[in-house]
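A.B. asks: sequence unavailable; structure follows:
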């Protein structure tokens, strides 16, 4: 049996009902503009001062106009102060008209907030290929400074599409004797697959963080969290994670050489992981969150590949929906992960019950396993027994409701 590394001691604590505005200096809000029939559809996040910014973006070859423009702004000066987001319409595959409307959104937002245009990020989510109605966007921007609509819960609801639940979290930790907060909000429930997909996530912190180090933190956390989520195997055109650090707590600048860097990184990754798991849990039509943990891999990359292969398998997802302890589907997905597996070493557990040892099924209490599978959270553990590296991936079961939702998405 290969021994595995112990988890580091948690240096942060979770803020009860924490939000993207839990860090100091951030406000957020949202309104109904008419993009959707009756629910909030336009939201914003604003920092009192320009914040150090970093972003990661969908790998889909077709990238939407707002994403391209936001990436350009983040790359230009590494600072963002205001983010505006609309739901219902992705403003994707809309050609020159889409770019003009994204740029006009930036210009009007900058004017309303009295900031430089390059300090504005814009994001959109919704139907692809439909021209963006600009009247509602102008209406939404006109509310940016209205105190009646500065509610973080409004923002969380305004960015949703087929989501059922809002997704938010925050943690606190002590850095240089300063109370540092990291908050986050996200949307996403369908068209989700590793390598960024139909999801938007926003991470905020009142810590002072070096730009290069913030970018490292975001990419590192994304690789372990958002890129380890799958719902249906589809990747979209719009989606991104943006991180803002406004430095209002005036700690010593956090870099990878700061003595408490790893504590900050752990808190940052926790926020991303909680949002990623919330996205998987809220998968379209889903009834269960599935977590696949791979242990004993030679490399993290190998562990991630195996975990993603299993959690992405439609046969595994269907078995989870039916509470079927069919471990053959799990072992099959391990085998086609394109990793150098040694089958005679593999051990598989469903919940706390070992069902495969040395690559061979063993007798187990099926009734006990079914009691595990009927829960709304199911954990599958795979020990490759080849090394000391590990990874986790998250997904959901595949249900009849997924087809119902996606067969009439535009209606």
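C.D. replies: Noted; the coordinates are in hand. Bear in mind the structure is a predicted one, so any value in this text is a computation, not a measurement.

A.B. asks: CA only for contacts and neighbour counts going forward, please
C.D. replies: OK.

A.B. asks: what's the helix or strand for the spatially most distant residue from the centre of the chain?
C.D. replies: For the chain, the residue at maximal distance from the C-alpha centroid (Cα atoms, centre = their mean) is residue 363, at 38.1 Å. Using DSSP states H and E, residue 363 maps to neither a helix nor a strand.

A.B. asks: got another one to weigh against that:
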């Protein structure tokens, strides 16, 4: 089922009914008041919540606290700080994450186990809790339903805010879905590869909400990559507070596909924006693999190409070195018969049945200078098709990460 989605200009995480956000400049990183770095997201009523977390075995303290609290399937607030990941900080880090949760709960007048905690930034440094406390109190005093500053407050090396919102008709009721994310480096498609918070005023059964987020994550956040690294702090939350007043949605509801489409459109926008804003990046790369044995193989192949450092540097240099695409396909783990593979760079076909074609180098170079850069590969052995997203690899990436702590 396809539905008409209405984009909300400058919409974000507070676009759905009943959601508010507040921010503060706390100087968490080195005491510098350069940007907002503490944020609160608040729902007027407890919301059903779905969550997905990093697969990294080294998990930051906020993830542990959040996972335990959200086991009830309900959430009413999220407290976030940037500039410090509160990861690899031992018992002190655990105590600090719990204190952030308790302070946010008290400031907002909600139960502690209804508050999720998230942190992002430098690993291995304890939080300056005196600054964090002041930031949370200030953020609670500045709650607004036009909380676009939330997107700024959760940024680290991000260059642009990442937010989106749409409306959809559910049984004659207008439902809104909004979202915000941060992510620029340490991004790889292995769940969830960033911090992302998606909100909706739809009434949704919690188990169905969780299933939807898992499936949507696999098709969006798990199909982007910047640098091949999966963080210690990654999470994605989907909150549904029901204030739109629709009949509760569940998997077999006739409008369920419409709702999933709306959430997926927001998630995909956030995912693509993260890939485009990769540290030091100049161009988004879209890799589409078709003709794979099945979808799982198409996903392996597309991710391998878009994540290849050699493909990424070739895009940066606008070098139509299609052999790097073939190399990545071959080591992807997907079934590949080199004698059947066709490859295009934009509209220029550069290989057919595994062999190079004579092509216009300047035309291919122009395609590689576009944004986004589109690479297509047809494996010609099945019906599987997937698109994955990434960015080029530049000198600036090395510069940013060579001095990340300083």
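C.D. replies: Happy to help now that I have it. Keep in mind it's a predicted model, so treat the numbers as computed, not measured.

A.B. asks: before we move on, the earlier item: excluding chain neighbours, what is closest to the residue farthest from the centre of the first structure?
C.D. replies: residue 355 (7.1 Å; Cα to Cα, 6 or more residues apart in numbering).

A.B. asks: in the longest strand seen in the second structure, which residues are buried?
C.D. replies: When the second structure is parsed with DSSP state E, its longest strand is strand 38-53. Neighbour counts using 16 or more other Cα atoms under 10 Å place 38-43, 45-53 of strand 38-53 of the second structure among the buried residues.

A.B. asks: what does stretch 216-230 of the first structure give?
C.D. replies: Residues 216-219, 221-230 are the ones in stretch 216-230 of the first structure that count as buried (16+ other Cα under 10 Å).

A.B. asks: tell me the one of those nearest residue 411 of the first structure?
C.D. replies: Residue 411 of the first structure has its nearest neighbour among those in residue 230, at 24.7 Å by Cα to Cα.

A.B. asks: which residues touch the aligned partner of that closest one in the second structure?
C.D. replies: In the second structure, residue 230 of the first structure lines up with residue 225, judged by TM-score structural alignment. Contacts here follow Cα atoms under 8 Å, 6 or more residues apart in numbering; on that basis residue 225 of the second structure touches 187, 188, 189, 275, 303, 306, 307, 389, 390, 391.

A.B. asks: ditto for residue 83 of the first structure
C.D. replies: 44, 45, 46, 120, 121, 122, 123.

A.B. asks: can I take it that the residue nearest to residue 363 of the first structure is in a strand?
C.D. replies: Yes. Judged by DSSP: H, G, I helix; E, B strand; the rest coil, residue 355 of the first structure forms part of a strand.

A.B. asks: surely it meets residue 368?
C.D. replies: No. Using Cα atoms under 8 Å, residue 355 of the first structure is not in contact with residue 368; the gap is 11.6 Å.

A.B. asks: more neighbours: which of the two?
C.D. replies: Taking other Cα atoms under 10 Å, residue 355 of the first structure and residue 368 do not tie; residue 355 has more neighbours (23 against 12).

A.B. asks: corresponding residue for that one in the second structure?
C.D. replies: Match for residue 355 of the first structure (TM-score structural alignment): residue 350.

A.B. asks: next: residue 22 of the first structure.
C.D. replies: Counting by TM-score structural alignment, residue 22 of the first structure lines up with residue 15 in the second structure.

A.B. asks: against residue 314 of the second structure, how distant is the match of residue 355 of the first structure?
C.D. replies: Noted for residue 350 of the second structure: a distance of 14 Å to residue 314 of the second structure, by Cα to Cα, to the nearest Å.

A.B. asks: swap in residue 173 of the second structure?
C.D. replies: Residue 173 of the second structure is 49 Å from residue 314 of the second structure, by Cα to Cα.

A.B. asks: okay, the two: which has more neighbours?
C.D. replies: Set side by side, residue 173 of the second structure and residue 314 show more neighbours around residue 314, with 20 against 13, by other Cα under 10 Å.

A.B. asks: map the more buried one across to the first structure for me.
C.D. replies: In the first structure, the residue matched to residue 314 of the second structure (TM-score structural alignment) is residue 319.

A.B. asks: report how many residues lie close to the nearest residue to that match once chain neighbours are set aside.
C.D. replies: Using Cα to Cα, 6+ apart and skipping residues adjacent in sequence, the residue nearest residue 319 of the first structure is residue 326, 6.7 Å away. Counted with other Cα under 10 Å, the neighbours of residue 326 of the first structure add up to 14.

A.B. asks: try residue 345 of the first structure
C.D. replies: 17.

A.B. asks: can you pull the contacts of it?
C.D. replies: Applying Cα under 8 Å, 6+ apart, the residues near residue 345 of the first structure are 357, 358, 359, 384, 385, 386.

A.B. asks: what range does the longest strand of the second structure cover in the first structure?
C.D. replies: Going by TM-score structural alignment: strand 38-53 of the second structure matches residues 42-57.

A.B. asks: by how much does that stretch deviate from the second structure on average?
C.D. replies: Compared with the second structure after fitting, stretch 42-57 of the first structure deviates on average by 0.6 Å (mean Cα distance after the TM-score superposition for the first structure).

A.B. asks: what range does the lengthiest helix in the second structure cover in the first structure?
C.D. replies: Counting residues, the longest helix in the second structure under DSSP state H turns out to be helix 256-276. On the basis of TM-score structural alignment, helix 256-276 of the second structure is assigned to residues 261-281 in the first structure.

A.B. asks: what's the answer for stretch 103-110 of the second structure, then?
C.D. replies: Going by TM-score structural alignment: stretch 103-110 of the second structure matches residues 108-115.

A.B. asks: give the buried residues for the very next helix or strand once past the longest strand of the second structure.
C.D. replies: Using DSSP H and E, the helix or strand that follows strand 38-53 of the second structure in sequence is helix 61-69. Residues 61, 62, 63, 64, 65, 66, 67, 69 are the ones in helix 61-69 of the second structure that count as buried (16+ other Cα under 10 Å).

A.B. asks: my read: residue 77 of the second structure touches residue 112, true?
C.D. replies: No. Using Cα under 8 Å, residue 77 of the second structure is not in contact with residue 112, being 9.3 Å away.

A.B. asks: looking at the two, which is more packed in?
C.D. replies: residue 77 (29 against 21).

A.B. asks: burial count for the spatially closest residue to the match of residue 22 of the first structure that is not a sequence neighbour?
C.D. replies: Closest residue in space to residue 15 of the second structure, ignoring its immediate chain neighbours: residue 178 at 5.8 Å, by Cα to Cα, 6+ apart. Using other Cα under 10 Å, residue 178 of the second structure has 30 neighbouring residues.

A.B. asks: ok, residue 330 of the first structure next?
C.D. replies: There are 21 residues near residue 330 of the first structure, going by other Cα under 10 Å.
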